[in-house]
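S.K.: model this:
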Amino acid sequence: MSHLEEDVKNVYIELGILKPSEIQMHMIAEKLDIWIFHHDEPSRTKISGLYSIVLNSNLSPEEEWQDFSHELGHILMHYCNQHRMINLFRYLQENQADNFMYHFCVPTFMLLKYNITNYSNIKEGASFIAKEFSVTKKFAKKRLNLFRRKIEQAKIDEKFQDFMTPTKTRPHSEQDKKSMTFMKF
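M.R.: Next up, the predicted model:
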């Protein structure tokens, strides 16, 4: 797991949350001493001595949870007022908060407990993820795609590691020897 995935796991463990059915936005906010307000305006974070998250009152419960997680990412990872920074840094922080959101709404350590055998059937898997983790289907599709790419990259990394670790029991083919010539100095 990445550092972010480990950090998300640690937050959930510290909160005593180990499965999707235990995830409750208001309980998380209470335990982290964050106030939640609902207004007819875009969701945002307010930091004025106390941490507050303002959620758009026109959102579905799933969208509220997603926005809450995005704003929580700002609270946990960022320490300054975005309105005073250059656009490039604001863009960076928004991307970091989005990445946090995907991993906080559907934590990898929980996702790994499910036997999802067909990652290419995103539609079927996304419906399951959306229901299990209380997110929209569009969100679940993206999260499942992120998860699938991570699994695929881990397999590639493992093959590469196997290839780069010569063993006495596995003789190198001529093709292997030719492709390893780039390592000679």
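S.K.: okay, CA-based contacts and neighbour counts for the rest of this
M.R.: Noted.
S.K.: scan the protein for its longest helix.
M.R.: helix 137-164 (DSSP state H).
S.K.: what's the following helix or strand after that one?
M.R.: helix 174-179 (DSSP states H and E).
S.K.: wait, Asp67 touches Leu55, no?
M.R.: Yes: counting by Cα atoms under 8 Å, Asp67 does reach Leu55; the two are 7.1 Å apart.
S.K.: coming back round to it: what packs against the longest helix of the chain?
M.R.: Counting contacts by 3 or more Cα pairs under 8 Å, 6 or more residues apart in numbering; DSSP states H and E, helix 137-164 is packed against helix 87-105, helix 122-133.
S.K.: and it, what's buried?
M.R.: 137, 139-141, 143-145, 147-148 (16 or more other Cα atoms under 10 Å).
S.K.: quick check: the farthest pair among those residues?
M.R.: Lys137 and Arg148 (16.0 Å; Cα to Cα).
S.K.: now the other sequence, so there's something to compare against:
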Amino acid sequence: MLILLNENLCEAKQLQEFAHEVCHLLRQSGNHTVLPFPFVQLQEWQAKTFTLHFCMPTFMLEKLDMPFDKRLAVNKAAHLFNVEYSFAEERLSLWEIQMMGVMYGKSPSLL
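M.R.: Model (predicted):
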């Protein structure tokens, strides 16, 4: 198997694209051109979620001393993990939801 990346993209976007394609390669099968559309949508959602965790792992986020200000926290995370601002913002929002589930006694695996 081969993963081709667009060399014209910035390094952060290349990393994100690489993680997305790694998910397809390692965790999924089938040809998107012949699979039912809802199944393709599921695989894309799975790859997006995988990418968020691959590029910004929870165990690493937990060790960071993040600023209270959300914009500063997103900037810091984007810089530390070498991802785009919007990507870091989405991952931190997901992480915040996970942490709220932990605080209120819900299993993080169900989130």
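S.K.: TM-score of the superposition?
M.R.: TM-score for the superposed chains, counting by TM-score structural alignment, normalised by the length of the second structure: 0.89, backed by 106 aligned residues with a Cα RMSD of 1.3 Å.
S.K.: still on that earlier bit, tabulate the helices and strands packed on helix 137-164 of the first structure (a markdown table), appending mean neighbour count and distance to Tyr114 of the first structure.
M.R.: Below are those laid out as a markdown table (neighbours: other Cα atoms under 10 Å; distance: least, Cα to Cα, whole Å):
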| stretch | mean neighbour count | distance to Tyr114 of the first structure |
| --- | --- | --- |
| helix 87-105 | 18 | 15 |
| helix 122-133 | 18 | 10 |
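S.K.: hang on, Leu59 of the first structure in a strand?
M.R.: No: counting by DSSP: H, G, I helix; E, B strand; the rest coil, Leu59 of the first structure is located in no strand; its state is coil.
S.K.: centroid-wise, who is the farthest residue in the second structure?
M.R.: Most distant from the centre of the second structure: Val34, at 26.2 Å, with distances by Cα atoms, centre = their mean.
S.K.: any chance of the buried residues of helix 137-164 of the first structure in a markdown table, with distance to Lys31 of the first structure too?
M.R.: What follows is the buried residues of helix 137-164 of the first structure, written out as a markdown table (distance: Cα to Cα, whole Å):
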| residue | distance to Lys31 of the first structure |
| --- | --- |
| Lys137 | 28 |
| Phe139 | 25 |
| Ala140 | 26 |
| Lys141 | 29 |
| Arg143 | 26 |
| Leu144 | 28 |
| Asn145 | 31 |
| Phe147 | 28 |
| Arg148 | 32 |
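S.K.: from those, pick the one nearest Ile122 of the first structure.
M.R.: Using Cα to Cα, the buried residues of helix 137-164 of the first structure come closest to Ile122 of the first structure at Lys141, 6.1 Å.
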